[in-house]
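Chemist: Here is a sequence together with a model predicted from it:
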Amino acid sequence: MARIALALLLSLVIAIRPAAAQSVLRDAETEAFFREISEPIIRGAGLKPANVEILLVGDQSINAFTAGGQTVYINAGLIAEADTANEVQGVIAHELGHVVGGHAMRIGDGASTATGISIGSLLLGALATLAGAGDAGMGIMMAGQRAAMGKFLAYTRVQETVADSSGAEYLSKAGISGRGSIDFFKKLQSYEFRIGVPQDDDSEFVRSHPLSGNRIQFLKDIYEKDPAWETPLNPKWERDFQRVKAKLEGYMARPEETQRDYPESDQSVPAHYARAYAWHKAAYPQKAETEARQLIASDPDDPYFHELYGQILLESGKPAEALGPLRKAVAGSDNNPLIAALLGHALVATEDRKNLAEAEDVLKSAVVRDNRNPFAWYQLGVVYEQRGDEARAALASAERDLMTGSPDLALRHSDRAMNGLPDYTPDWLRAQDIRLIAEAQLEDDKKRRR
């Protein structure tokens, strides 16, 4: 029984960890949108926008979270549920409250208190069991587990209330209305009603978050007094949000769902976006190309329309045709590294050696500006391989291996790179750094397995 109680305690500790293993979706337009709508809120929080990241997670649940540092993760399901950019801003403000409060780092404080209660109950329960009072011992253990869980949940509810209050402050300083924040909490409350989550005061004690109704009332009392409450929505942000939301649905939803939500009769930009992704995913390249060309006709200078058109052509087996639109997309987006990596891929995919020099330049620029793109490192490694530079091909592979969580491969590739590069040159030193990092990760893995 003590083992069962200990397992319950361990499950409590594991449950407080965010789902870090979930996939992050990278999209140039979406990331630019997140940066633009969050910058004034980040400044309102007293942080530097250059140090804060807002990332999209490929999870359909309605959630957002932080995992330490200054990164906010927003699930795709939350974007699908939101109706306005202002609602997303309310979520971002709340999560920044967690960031500034260091809540992800301090979660151990609440867990350690709960752990102390739980271990104490285990010891008392074991003593009672040894004394012959088995039922009493089990009762002590189970009561201790409930007390531990209650203590921990109370701690997280306090953190959530602090984040709500802090988020309201950041929105106010940014001059952004809190209406979206209220609207989104109402959506969460309606969702809880639909799935039968109890809303009475007694049920709050078994929740990690305060009751949605209580949060709404708490925030309304703050927001309605704020001068920014009547501030109208930013029309550009709202237009951009509808584009991002549409392309995300086209990418993630079943094609028939996208066709239902964005029928052919809808000739808006978001509808063309959504259908282009849906047709492309359903293997109707000509229809996808038609939608993309209609987007370009509506605004020939929009780099993201050219990016989409180039991507469709590339992934439909037409890399040479994709070069023109992708070059326009790179130029129009101030050399966005994600789009540049796509152009590099297209240049490599033409299998024309004349394109290798341009591909190397484009991909090197992409990894310098965004060192978190394993796909770009892979393509750069292919370029080096085709040009006969095996040492730098190995170095590019080692960079990619570190990002994809393969320290054993990173160690092997970094050794190969160091053996082929002149000693103490910048590339040799980078290969050495990767080797040291990979060795440390492998040693940590061994310790965890013991």
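Modeler: Perfect, thanks for sending it.
Chemist: C-alpha from now on. contacts and neighbour counts both.
Modeler: Noted.
Chemist: So Lys225 belongs to a helix, correct?
Modeler: No - the assignment for Lys225 (DSSP: H, G, I helix; E, B strand; the rest coil) gives coil, which keeps it out of a helix.
Chemist: burial of it, as a residue count?
Modeler: When neighbours are counted by other C-alpha atoms under 10 Å, Lys225 registers 10.
Chemist: alright, now check it against this:
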Amino acid sequence: MRFRRFATFALVMALSTGMLLPPAPAQALFESLSIKDEKKMGREFDAMIRAKMGVVGDPLIDSYVKGIVDKIVAAKRPMPFTIKSAVLANNSLNAFAIPGGYIYVFTGLIASAETESELAGVIAHELGHVSERHMARRLEKSKFVGIASMVGAVAGIFLGIAGGGDSAGKLGQALVMGSQAGAQQAMLNYSRSDERDADHVGMNSMVEAGYNPNGMPQMFEIMQKKKWFSGGGDIPSYLSTHPGLAERIGYLKGRIKRMPERFTQRKDDNTRLRRVQAIILAKLTPADAALGKYKSKPESEYTALDFMGRGIVLLRLKRTREAEQWMEKALAANDDDPLVLREAGRFYYKTGQTAKAGMLLQKAVFKDPKDALALFYLSLLQAENGDYNRAIPTMRKVLAAVPEDAEVHYYLGKILGESGDDFGGYLHLGYSELYLLHPRKARAHAAKAQSLAKSEEDKEKVEKLKELIQKKTQKGS
């Protein structure tokens, strides 16, 4: 069952990035893929992606990307799906969409954008694929592709790129051997048609949303310059088998020349982008590379976010004493910025200075009551102090913001158990295992919760968990 899940996931990932498929005169995989089918497929793959691919849980990053997505969706013609977005911790310049209206943006893409319009251009392009249902059409056309050869080839390509180790690469090479000849050019031509369509539909929506249309070709130029799309990253990277960037940049610039100046002269407010990039650089970029970037900038030009980021990187490198010095410089530069307060609070929590951590985290939450990460660490601190009456409601606020986060369910379960609420503890541990795609462990915790249920309300909660386990198990089988 685990291999079938991986192979299916690899198939959709490859399709969503335009990977070429081998031909085989076998039975149809799909004759017609309905919107209902796409929604079901999307929910299943989204669960796997969230469990296996390092989804970023920082609300600052998530809410920023969601805001861009929502803005573009609102400007488009009616979409066939409700769009859901997530950010994946990966340094590739990548974004992709899967069936059912799910879009994923890589941190590497966000970090490399110079303006919000550039980031919006790639997001708008991916939403163009969604609105035109290119994925459904590609899957329908794959009726000329044998199921076994298709899954084998795509899983092989995926393993060869993502496995990292020598054995994974050899396995990938073995799976894909002999299966890529034949209809590749036809599939490439089809992909060219899709990409051109998504470019133009995406540009329409980003212009309507108020962005500068130059952002789309400018982002493609950044991709072309860095050439990360040709081999970097953990999974097949954006545009690796798509039509040439030079061609696309050319026809997009030609179209922009015919637009009114009121569109091409639009200015971006990149304030939020810079804050998000500061967090990505400090937390999600390889530590040595991030430190090198900070060192290349004169300290006289540092902002509070630069001081903060350098402190975070030094802590990652276990240079705690130096890290504290930079965190203090960040607070001295701006001790009213909720992001600086949150990260300084997290630093002092992680280094065991709980009194100072508590003060900073409380101030961060006061400044930004919706910051789920600040609330999360504040709850942990309250629990460590034995203040369960405050820790539990605080963690429940976090859960309300991220209801399917396995880590939040785990810590809420742990805190509830420590407080004496064994029923609630096992219930949330069950949810944690469920969202980690561990149904057997989830069932075990649900059984323990059921044995402790006292009221009808408790029993209903257990039944809800069991039904969800059953539902997700059926999807994954």
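Modeler: Happy to help now that I have it. As the structure is a computational prediction, the values presented were derived from the model and not from experiment.
Chemist: TM between them?
Modeler: In this superposition the chains share a TM-score of 0.79, using TM-score structural alignment, normalised by the length of structure 1; 400 aligned residues with a C-alpha RMSD of 3.3 Å.
Chemist: now Lys71 of structure 2, nearest residue through space, not along the chain?
Modeler: Of all residues not flanking Lys71 of structure 2 in the chain, Ala209 sits nearest, at 6.1 Å (C-alpha to C-alpha, 6 or more residues apart in numbering).
Chemist: Tell me which residue of structure 1 matches up with that neighbour.
Modeler: Using TM-score structural alignment, the equivalent of Ala209 of structure 2 in structure 1 is Ala174.
Chemist: And for Gly54 of structure 2?
Modeler: Aligned by TM-score structural alignment, Gly54 of structure 2 pairs with Ser23 of structure 1.
Chemist: Regarding structure 2, what is its longest helix?
Modeler: Longest helix in structure 2, counting residues (DSSP state H): helix 184-208.
Chemist: Does Gly100 of structure 2 touch Phe45 like I think?
Modeler: No - using C-alpha atoms under 8 Å, Gly100 of structure 2 is not in contact with Phe45; the gap is 9.6 Å.
Chemist: more neighbours, these two?
Modeler: Gly100 (27 against 22).
Chemist: Apart from its chain neighbours, what residue comes closest to the counterpart of the more buried one in structure 1?
Modeler: Counting by TM-score structural alignment, Gly100 of structure 2 lines up with Gly69 in structure 1. Counting by C-alpha to C-alpha, 6+ apart, Gly69 of structure 1 lies nearest to Val99, which is 7.0 Å off, once chain neighbours are set aside.
Chemist: returning to that earlier point: doesn't the match of Gly100 of structure 2 lie inside a helix?
Modeler: No - under three-state DSSP, Gly69 of structure 1 falls outside any helix and is assigned coil.
Chemist: separation between it and Gly101 of structure 1?
Modeler: To Gly101 of structure 1, Gly69 of structure 1 is 11 Å away according to C-alpha to C-alpha, to the nearest Å.
Chemist: which residues of structure 2 fall in strands?
Modeler: Using DSSP state E, the strands of structure 2 run over residues 84-88, 95-98, 102-106.
Chemist: Please render these as TSV that adds mean neighbour count and distance to Leu15 of structure 2 to the earlier fields.
Modeler: Listed next are the strands of structure 2 as TSV, based on neighbours: other C-alpha atoms under 10 Å; distance: least, C-alpha to C-alpha, whole Å:
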stretch	mean neighbour count	distance to Leu15 of structure 2
strand 84-88	20	18
strand 95-98	26	9
strand 102-106	22	14
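Chemist: The ones you listed into CSV, with extra columns for distance to Val12 of structure 2?
Modeler: Below are the strands of structure 2 laid out as CSV (distance: least, C-alpha to C-alpha, whole Å):
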stretch, distance to Val12 of structure 2
strand 84-88, 16
strand 95-98, 7
strand 102-106, 12
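Chemist: Out of the ones you listed, flag the one nearest Leu188 of structure 2.
Modeler: strand 95-98 (17.7 Å; C-alpha to C-alpha).
Chemist: elements contacting the closest one?
Modeler: Applying 3 or more C-alpha pairs under 8 Å, 6 or more residues apart in numbering; DSSP states H and E, we find strand 95-98 of structure 2 packed against helix 2-16, strand 102-106, helix 116-131.
Chemist: After alignment, which residue of structure 1 pairs with Gly345 of structure 2?
Modeler: Under the alignment (TM-score structural alignment), Gly345 of structure 2 pairs with Gly310 in structure 1.
Chemist: Quick check: closest non-adjacent residue to its match.
Modeler: Gly310 of structure 1's closest residue in space is Ala322 (C-alpha to C-alpha, 6+ apart), at 4.4 Å.
Chemist: What is the neighbour count of that neighbour?
Modeler: Counted with other C-alpha under 10 Å, the neighbours of Ala322 of structure 1 add up to 26.
Chemist: Can you find the partner of it in structure 2?
Modeler: Ala322 of structure 1 maps onto Ala357 in structure 2, by TM-score structural alignment.
Chemist: if I pick that match, what's in contact with it?
Modeler: Ala344, Gly345, Arg346, Phe347, Tyr348, Tyr349 (C-alpha atoms under 8 Å, 6 or more residues apart in numbering).
Chemist: any idea how far it lies from Met395 of structure 2?
Modeler: Ala357 of structure 2 sits at a distance of 17 Å from Met395 of structure 2 (criterion: C-alpha to C-alpha).
Chemist: show me the contacts for whatever residue of structure 2 lines up with Arg400 of structure 1.
Modeler: Under the alignment by TM-score structural alignment, Arg400 of structure 1 pairs with Ser432 in structure 2. Taking C-alpha under 8 Å, 6+ apart, we find Ser432 of structure 2 in contact with Asp405, Ala406, Glu407, Val408, His409, Tyr410, Ala442.
Chemist: Now which of those would you call buried?
Modeler: Buried members of those, counted by 16 or more other C-alpha atoms under 10 Å: Asp405, Ala406, Glu407, Val408, His409, Tyr410, Ala442.
Chemist: So which of the helices and strands packed on strand 95-98 of structure 2 is the most surrounded?
Modeler: helix 116-131 (a mean of 26; mean count of other C-alpha atoms under 10 Å).
Chemist: now the angle between strand 102-106 and that helix, please.
Modeler: If you take axes from the mean of the first three to the mean of the last three C-alpha atoms, to 10 degrees, helix 116-131 of structure 2 sits at 150 degrees to strand 102-106.
Chemist: Chain neighbours aside, what residue packs nearest to the residue nearest the centre of structure 2?
Modeler: The residue lying closest to the centre of structure 2 (C-alpha atoms, centre = their mean) is Val87, at 2.2 Å. Nearest non-adjacent residue to Val87 of structure 2, counting by C-alpha to C-alpha, 6+ apart: Val105, 4.9 Å away.
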